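**Q** Following is a predicted model, sequence given first.
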Amino acid sequence: MPFIEHLDHLVLTCVDLDATKRFYTFVMQMRLETFGEGRVAFHFGAQKINLHVRGAEVSPHAHLPAPGALDLCFIASVPLDEVITHLGHCGWPIVEGPVERNGATGKLRSIYIRDPDLNLIEISEALGAPAA
């Protein structure tokens, strides 16, 4: 039996701390948390994203921490059409979608946006049956 149960957190490296905080709290509606010696994290569900600022990464860190190198998929807690409306109110452009994709637990209806560091952010709603 595999010994990994779930993802607790991941670390994102950014260039502009304020722009990143605005995006993940206002656009993505995550909860901002500060911890340790002024570190920043964004909470959602039972997970979080810890933040490093390029050039001031906390050790240990990735071998080559780089802004814009991530491709993340989040499952929305509301219908995707509500997310699309919210993004429109925020003035945040959708790069692609809605499109159908296969996720970890089944089919998804997804849109794609970019955060301030150009990380690709997929926001999805589950469509039903597990993917084959």
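**A** Here it is on my side, so go on.
**Q** From here on, just use CA atoms for contacts and neighbour counts.
**A** OK.
**Q** Enumerate every residue touching Val83.
**A** The contact partners of Val83, by Cα atoms under 8 Å, 6 or more residues apart in numbering, come to Ala76.
**Q** now with 10 Å?
**A** For Val83, the contact set (Cα atoms under 10 Å, 6 or more residues apart in numbering) comprises Val27, Met28, Ala76, Ser77, His89, Ile111, Ile123, Ser124, Glu125.
**Q** which residues touch the first one?
**A** Contacts for Val27 (Cα under 10 Å, 6+ apart) come out as Lys21, Val83, His86, Leu87, Gly88, His89, Cys90, Gly91, Trp92, Asp115.
**Q** Swap in 7 Å and give it another go.
**A** Leu87, Cys90 (Cα atoms under 7 Å, 6 or more residues apart in numbering).
**Q** Below is an additional structure, to be compared with the one above:
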Amino acid sequence: MRIHATCLDHVVLNVSDLDASRRWWSTLTGARATRDHEGEVSFVVGGQAIRLREGVPAPRGSISVCLLADASIHDLYERAEELHAVQGEIHPRTAATAPVQALTLEDPDGYQVELATYTPEGAPVP
């Protein structure tokens, strides 16, 4: 058996306030929320889903998710400022396929979310 290289299907995050988290993640991703038959709220982002489930969140800072965007780092910073969620400065990171510039945000439950874009000299490796 092999796992498909580009097939991370979804991630589920337990959240303390489903409505507040839905608004936050919707603003962050620009994606429309849908609710499935199990009561989870889903955002399809880049072909994968981020699902939110009402429950006890993981300890603050224990979960980190990186979202790659096709926008400038400055556009990402402006989006983050809309959420009043910037945690620090823009910083270089090594993503799975290439170098990125990133900034770290914190969602309402303390999950760390990196917004990243490929560096001008970097490009994703196919």
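**A** Yep, that arrived. All values derive from a computational prediction rather than experimental measurement.
**Q** In the contacts of Val83 of the first structure, find the pair that's most separated.
**A** His89 and Glu125 (19.6 Å; Cα to Cα).
**Q** Out of these two, name the residue with the larger neighbour count.
**A** In terms of neighbours (other Cα atoms under 10 Å), Glu125 is the more surrounded of His89 of the first structure and Glu125; the figures are 21 against 10.
**Q** So that one: helix, strand or coil?
**A** strand (DSSP: H, G, I helix; E, B strand; the rest coil).
**Q** so how far is Phe44 of the first structure from it?
**A** Glu125 of the first structure is 16 Å from Phe44 of the first structure, where distance means Cα to Cα, to the nearest Å.
**Q** what's the answer for Leu80 of the first structure, then?
**A** From Leu80 of the first structure to Phe44 of the first structure the distance is 17 Å (Cα to Cα).
**Q** now swap in Lys21 of the first structure and tell me
**A** Following Cα to Cα, the distance that separates Lys21 of the first structure from Phe44 of the first structure is 14 Å.
**Q** neighbour-wise, which of these two wins?
**A** Lys21 (21 against 14).
**Q** so which strand or helix has the spatially most central residue of the second structure?
**A** Central residue of the second structure (Cα atoms, centre = their mean): Leu67, 4.4 Å from the mean position. If you go by DSSP states H and E, Leu67 of the second structure is part of strand 64-68.
**Q** cool, Val12 of the second structure as well?
**A** strand 10-15.
**Q** One more: Thr34 of the first structure?
**A** Residue-wise, Thr34 of the first structure maps onto strand 31-35 under DSSP H and E.
**Q** residues touching Val56 of the second structure, list them.
**A** With Cα under 7 Å, 6+ apart, Val56 of the second structure has these contacts: Asn14, Val15, Ser16.
**Q** from those, which is closest to Ile3 of the second structure?
**A** Checking those one by one against Ile3 of the second structure (Cα to Cα), the nearest turns out to be Asn14, at 25.1 Å.
**Q** Correct me if wrong: the closest one contacts Pro59.
**A** No - judged on Cα atoms under 7 Å, Asn14 of the second structure makes no contact with Pro59 at a distance of 10.5 Å.
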